[in-house]
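Colleague: sequence and computational prediction follow.
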Amino acid sequence: MPDSDLVDSKTLRVAVVGPCSSGKSTLTTALKAAGYEARHPAQEHSYVANMWQRVTQPDLLIFLDVDYANARARRPHIDGGPQRLVQQHHLLRHARKHCDFYLDTSGLTVEEVRTAVLTFLADL
């Protein structure tokens, strides 16, 4: 959790990680539009377990997840099979362990994801 001195939420540096098709880019765009400093390091592609910390040095880490069926539905043209998602979860295990907020986006709309994350941030 962030230090209590950082809870002027608009000054928080937020990193968004998760497997491909979990909604990272869409959420990061929404967070920026809401005035947050938000980035999504490509942690799902890095073998450096704490790259998310090194690249973004975030105050908060948000982990978006997705199941294989929903990832496939969102991006039918990109498919490495279920094993690709398993590999990405393996590469993301450090971030998952250290995240401040976890959200499985499977079956959620863009607006539901945005609302859940913005509510979390507002409640800090």
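Modeller: Received, thanks.
Colleague: from here on, just use CA atoms for contacts and neighbour counts.
Modeller: OK.
Colleague: and residue 53, how close does it get to residue 37?
Modeller: 15 Å (CA to CA, to the nearest Å).
Colleague: any idea how far residue 72 is from residue 86?
Modeller: 14 Å.
Colleague: take a look at this one as well, against the first:
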Amino acid sequence: MNKEIKIAVVGNCAAGKTTLVKGLKQEGYINAYNVPQEHSVVLKFWQRYNPKLLIYLTCSLEEAKKRRPRIAWGQERLEDQKKKLQNAYENKDLLIDTNNLSIDDVLKIAIEYIQERAE
């Protein structure tokens, strides 16, 4: 299995991007990286390093606020982030809705998918 595969992770704020990338790196996927696409005006920012796989994470505003209680913005900002993520969404290889999943669940889903695709 190729653990050197380039894996880009995108998603709205607090969806779990940083946490997933950390977990992937701990599992040996050294070329996994977080793309702050939701904050960029460059709509194809996720393509910057030409990833082999694009993982898209999403969560609701309610879940984001549970994870980050200091979030002061509302649904309008979340919808703006989704607009900035539209190109990534259309090109994703894997979509994970993290709302009702544990950190371990998200990592397991991602690794199983990567292993299926990388073989």
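Modeller: Thanks, I have it. Values in this document were obtained by computation on a predicted structure and should not be read as measured data.
Colleague: picking that back up, residue 86 and residue 72 of structure 1 - which one has more neighbours?
Modeller: Just comparing residue 86 of structure 1 and residue 72: by other CA atoms under 10 Å the higher neighbour count belongs to residue 72, 18 against 14.
Colleague: check contacts around the more buried one.
Modeller: 78, 79 (CA atoms under 8 Å, 6 or more residues apart in numbering).
Colleague: got it, and residue 46 of structure 2?
Modeller: 8, 10, 35, 37, 88.
Colleague: just confirm it is within a helix.
Modeller: Yes: per DSSP: H, G, I helix; E, B strand; the rest coil, residue 46 of structure 2 lies within a helix segment.
Colleague: that one matches what in structure 1?
Modeller: By TM-score structural alignment, residue 46 of structure 2 lines up with residue 52 in structure 1.
Colleague: can you tell me how far its match is from residue 112 of structure 1?
Modeller: 25 Å.
Colleague: how about residue 16 of structure 1?
Modeller: 16 Å.
Colleague: which residue range of structure 2 does the biggest helix by length in structure 1 align onto?
Modeller: Using DSSP state H to define each element, structure 1 has its longest helix at helix 110-122. Aligning helix 110-122 of structure 1 against structure 2 (TM-score structural alignment) gives residues 103-115.
Colleague: superposed on structure 1, what's the mean shift for that stretch?
Modeller: Once fitted to structure 1, stretch 103-115 of structure 2 is off its aligned match by 0.7 Å on average (mean CA distance after the TM-score superposition for structure 1).
Colleague: so what touches that stretch?
Modeller: 1, 16, 19, 20, 23, 24, 53, 55, 94, 96, 98.
Colleague: show only the entries of these found in strands.
Modeller: 53, 55, 94, 96 (DSSP state E).
Colleague: out of the residues you listed, who's nearest residue 84 of structure 2?
Modeller: Checking those against residue 84 of structure 2 by CA to CA gives residue 55 as the nearest, at 15.4 Å.
Colleague: burial measure for the aligned residue in structure 1 for that closest one, as a count.
Modeller: The alignment partner of residue 55 of structure 2 in structure 1, by TM-score structural alignment, is residue 62. For residue 62 of structure 1, the neighbour count with other CA under 10 Å is 23.
Colleague: residues in contact with residue 62 of structure 1?
Modeller: With the criterion set at CA under 8 Å, 6+ apart, residue 62 of structure 1 makes contact with 14, 15, 16, 17, 99, 100, 101, 102, 103.
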